[in-house]
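Q: 3D model of this:
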Amino acid sequence: MIGVLSELSYWQVTSIRVVAGLVAVLLVAGTLVYAHLFKMVSFMQSRLGPMEAGPYGSLQLMAEIGKFLQKEDIVPRRADRFVFKAAPFVVLTSTFLLLVVLPGGPDAWFISNDLGIYLAMAVSSVSVIGILMAGWGSASKYSLLGGLRATGQLIAYELPLLLAVVGVVIQAETMNLQEIVLAQANGEIFGSGVIGNPFIITQFVGFLIFMIAMQAELTQTPFDMPVAESELVTGYMTEYSGLRFLLFFIGEFATAGVFSAIAAVLFLGGWYVPGLDPADNLLNVLGPLVLFGKVVLLTFLVFWVRFTFPRFREDQLQRLAWKFLVPLALANIVVTGVLKVVV
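A: Model prediction:
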């Protein structure tokens, strides 16, 4: 694959990667909305979900997109127009930048960076700026309160999210996401290399911390204080309509998919399939499908929790982060470091 791309000009390679990134983000977001939001939740609640638009409701998402595109794009009279309009694009840009560090196969990647996971964690913070822009620029008390809540929450849970990754970095001895996948593929667990060494086994505590912090970063229930409809209407998104609300909607589900892909790479072996040579070209085709399957599995857990647990109070939310997750993540780092040196 690298050989084919090397024969193309820079703008051709860039165009291919941009189109592939757009397709990946929109395909993941669309699949999660239909499979989880429309159907999985419906079955859990003993109902059928959308059934009218297309076979088995498969075109319901297209109908929703068409509805939002036809709505008027309203800007509040006292809003900061530039900040208000730019906010959803900032949030969505963060999602696209997260995507570029993800490997999908031996040669199927956008960039291979030695600081890949560090770059991903840094880029994920950009969405906080977009959310604060939406809250401030809307000139609405509900939006401002939602934006401030989101900022405080995301800052609190970025720390355990980052600390959960450190254990994986210590064990893999690299921050390159492609090399983290290879470390799991070529590793052994209990003297056997049949399934490699998926870090979810040795870093199970880190995996749990990462998934809890990811739920909070996505502002999904029970961490949905920034968009608490019973208190803030829809929080920082209250004044948005039409295309800009649609961008927030796409960003929410696309970010859930991308964060789940990062979790799959760090803890579930990413694109690797046990039994195959990690350098096999077949994995450039199978790898993205395997990674996508793991993303669907992890996002199932995210939405299962979303529709199962009640919302935390703000004090409970902050206490969980600072008094439980952060100390537990630090303890996991210490234990991992000691075992790495001793073993």
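Q: when you work out contacts or count neighbours from here on, use the C-alpha atoms and nothing else.
A: Will do.
Q: Ala185 against Glu179, yeah?
A: No - if you go by Cα atoms under 8 Å, Ala185 and Glu179 don't touch, sitting 9.5 Å apart.
Q: quick one: secondary structure of Gly105?
A: Secondary structure for Gly105, judged by DSSP: H, G, I helix; E, B strand; the rest coil, is coil.
Q: from Leu339, how far off is it?
A: In this view, Gly105 and Leu339 are 30 Å apart by Cα to Cα, to the nearest Å.
Q: more neighbours: the two, which one.
A: Gly105 (26 against 11; other Cα atoms under 10 Å).
Q: give me the neighbour count for the nearest residue to Phe253 once chain neighbours are set aside.
A: Among residues not flanking Phe253 along the chain, Ala29 sits closest, at 5.0 Å (Cα to Cα, 6 or more residues apart in numbering). Residues lying near Ala29 (other Cα under 10 Å) number 21.
Q: compare with the first, here's sequence two:
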Amino acid sequence: MNPSIVAAGQVADFSQDTWWIWVIKAVFIVLYLILSVILALWVERRGLGFMQNRLGPNRVGPLGFGQAFSDALKLIIKEDFWLKGADKIIYFVSPVLAAACAFILMAVLPMGPEVSIFGINTPLQLADSPVALLFLLAVAALGEYGLVFGGWSSRSTLPLFGSVRSATQMISYELALGLSLVTVLLASGTMSTSGIVESQAGVWNIITLFPAFCVYVVCMFGETNRLPFDLPEAEGELVAGHTTEYSSMKFAWFYLSEYINMLNVSMIATTMFLGGWQAGPIMTGIYSLWGGDPNQGWIPMLWFFLKTWVFMFVMVWVRGTLLRMRYDHFMKLGWKVLIPVALGWVVCVAVIRAVTSFTDLSQRTLFIGIGVIFLIAIVLIWIFGDKESDTGEDPEESGFVRPEEEFDAMAGGFPVPPMPGQSLPPSPRASRLQTTQEGELV
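A: This is a model prediction of the structure:
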């Protein structure tokens, strides 16, 4: 085993670290996240332009790379305003809270093994803890409060709708995301991020815990409010959701936190399911041909960042491919699909751990076998569930569709759209237009 990797269940060794080592690591994390956001904006705009057969930004800087810098300058010098009726303190603190939590998450994620920095041996990680996994979940949940408070403190209708959507989205999808990470805890036997990476030295969790990986990938789109789950800031119906009443740098903090959170969920996925900074058996075999070790020194940082950007590109790809979900479908997916699947897989993993504790069966073999059976069962339930719903039963008698009824769209004092099963009354304007047209024909 690589001696630079900590033993399972233990945290990384920071005994030789000094205060200036901590400062170097912290400054690197901040600079890396900010520069990565600039790169992500360029990749997203150019990537979407390529996918949609258009140019994208190509005037500011080489290949349009300077567009992100000009946008940042615009936000800095743009007029800032304060709402008269807003809760001033919460209105200001909300974007700061969202950005601060986004920057903090990377502190406990290992970027590489132990290296020498100016003669001091230190892990490529700012901090670690026996409960680092709980720290990740707690900070991620705290960051969502920035979105919720931002929309609520504006005291405006559309931002309030966005904040309510953000709150329900946070509850729904963090439950499933947390359950998917619980299986990683059960399989590795530790909540230390360094220990989780070490537990994947032979086989990555994406193979042994594939159902949990699928749930996490779906949930990470909901956590970052990205298409097809960008309901809190749906510009087609809420203008910009919780950020509608924000401008200048207060809006920029929200904007920055969204892209940093994209990086965060990508790095967490890399750490939990793709072996973290480890190169994997293929690259290890290639390097062994000339006596090298891809898991030593500074090279593992390259594997870590490459895996992270694979997830980043997938998120850009999904934005250019899928449409925004309807809100009731979005909630149904979270509560009726993701949470039951994640909970069922937690039970399976717990049973596997119990069985392997008193038998000679390989834990990884059981993980893969039961994972395949679990996925087949989900597919069968989905197929036969659809067949049962197409039995020809009258939808009104089954109670799924309400009978058509007219309703007053202005009953509450402001216009509202019809609910399923309701219909708008005939438009008097349309009837007048038809009478006029018939008169002209006569």
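Q: thinking again about what came up before, more neighbours: Ala185 and Glu179 of structure 1, which one.
A: More neighbours surround Ala185 than the other of Ala185 of structure 1 and Glu179, with 26 against 19 (other Cα under 10 Å).
Q: in structure 1, what sits opposite Leu55 of structure 2 in the alignment?
A: Matched by TM-score structural alignment, Leu55 of structure 2 corresponds to Leu48 in structure 1.
Q: kindly report the same for Trp42 of structure 2.
A: Match for Trp42 of structure 2 (TM-score structural alignment): Tyr34.
Q: can you show me the helices along the stretch 1-150 of structure 2?
A: 19-51, 67-77, 88-104, 132-153 (DSSP state H, counting those that start in this stretch).
Q: coming back round to it: could I get the contacting residues of the match of Trp42 of structure 2?
A: For Tyr34 of structure 1, the contacting residues are 58, 61, by Cα atoms under 8 Å, 6 or more residues apart in numbering.
Q: any idea how far Phe210 of structure 1 lies from Leu159 of structure 1?
A: On the measure of Cα to Cα, Phe210 of structure 1 and Leu159 of structure 1 end up 10 Å apart.
Q: residue ranges of the helices in the stretch 201-343 of structure 1, please?
A: Counting by DSSP H, counting those that start in this stretch, the helices of the stretch 201-343 of structure 1 are 204-217, 229-232, 242-267, 283-306, 314-319, 326-342.
Q: how near is Gly66 of structure 1 to Leu92 of structure 1?
A: From Gly66 of structure 1 to Leu92 of structure 1 the distance is 19 Å (Cα to Cα).
Q: contacts only, for the residue nearest to Phe253 of structure 1.
A: Taking Cα under 8 Å, 6+ apart, one finds 250-251, 253-254, 257 in contact with Ala29 of structure 1.
Q: returning to what we had before: gap between the match of Trp42 of structure 2 and Ala213 of structure 1?
A: Where Ala213 of structure 1 is concerned, Tyr34 of structure 1 sits at a distance of 24 Å (Cα to Cα).
Q: cool, Ala164 of structure 1 as well?
A: Applying Cα to Cα to Ala164 of structure 1 and Ala213 of structure 1 gives a distance of 9 Å.
Q: helix/strand/coil for Thr174 of structure 1?
A: Thr174 of structure 1 is classified as coil under three-state DSSP.
Q: quick one: what's aligned to it in structure 2?
A: Checking TM-score structural alignment: Thr174 of structure 1 goes with Thr190.
Q: shouldn't that match be in contact with Ile196?
A: Yes - contact criterion Cα under 8 Å: Thr190 of structure 2 and Ile196 qualify, at 6.5 Å.
Q: more neighbours, these two?
A: Ile196 (29 against 21).
Q: which element is the more buried one on?
A: helix 193-199 (DSSP states H and E).
Q: distance of the counterpart of Ala264 of structure 1 in structure 2 relative to Leu147 of structure 2?
A: Superposed on structure 2 with TM-score structural alignment, Ala264 of structure 1 falls opposite Thr270. Relative to Leu147 of structure 2, Thr270 of structure 2 is positioned 26 Å away (criterion: Cα to Cα).
Q: could you do Leu231 of structure 2 as well?
A: 12 Å.
Q: overlap of the contact sets of those two?
A: Ser166.
Q: more crowded one of Gly66 and Leu92 of structure 1?
A: Leu92 (22 against 13).
Q: so what's the nearest residue to that one once chain neighbours are set aside up against?
A: Computed as Cα to Cα, 6+ apart, the closest residue to Leu92 of structure 1 that is not its neighbour in sequence is Gly251, at 5.2 Å. The contact partners of Gly251 of structure 1, taken as Cα under 8 Å, 6+ apart, are 29, 91-92, 95.
Q: number of residues surrounding Ser127 of structure 1?
A: Around Ser127 of structure 1 there are 24 residues (other Cα under 10 Å).
Q: that one contacts Phe96, doesn't it?
A: No - contact criterion Cα under 8 Å: Ser127 of structure 1 and Phe96 do not qualify, at 11.0 Å.
Q: now the common contact residues for the two.
A: Counting by Cα under 8 Å, 6+ apart, nothing touches both Ser127 of structure 1 and Phe96.
Q: which of the contacts of Gly251 of structure 1 also appear as contacts in structure 2?
A: When those are mapped onto structure 2 and checked using both residues aligned by TM-score structural alignment, their matches' Cα atoms under 8 Å, the preserved contacts are 91-92, 95.
Q: now for the match of Leu55 of structure 2: which residues touch it?
A: Contacts of Leu48 of structure 1 by Cα under 8 Å, 6+ apart are 39, 42.
Q: got the contact list for the residue nearest the centre of structure 1?
A: Most central in structure 1 under Cα atoms, centre = their mean is Phe259, positioned 2.2 Å from the mean C-alpha point. Phe259 of structure 1 sits next to Met214 when contact means Cα under 8 Å, 6+ apart.
Q: ok, it to Gln70 of structure 1 distance?
A: 31 Å.
Q: what residue of structure 1 matches up with Pro211 of structure 2?
A: Aligned partner of Pro211 of structure 2 by TM-score structural alignment: Val205.
Q: so what does the helix holding Ile196 of structure 2 touch, helix or strand wise?
A: When contacts are defined as 3 or more Cα pairs under 8 Å, 6 or more residues apart in numbering; DSSP states H and E, helix 193-199 of structure 2 packs onto helix 157-188, helix 248-273.
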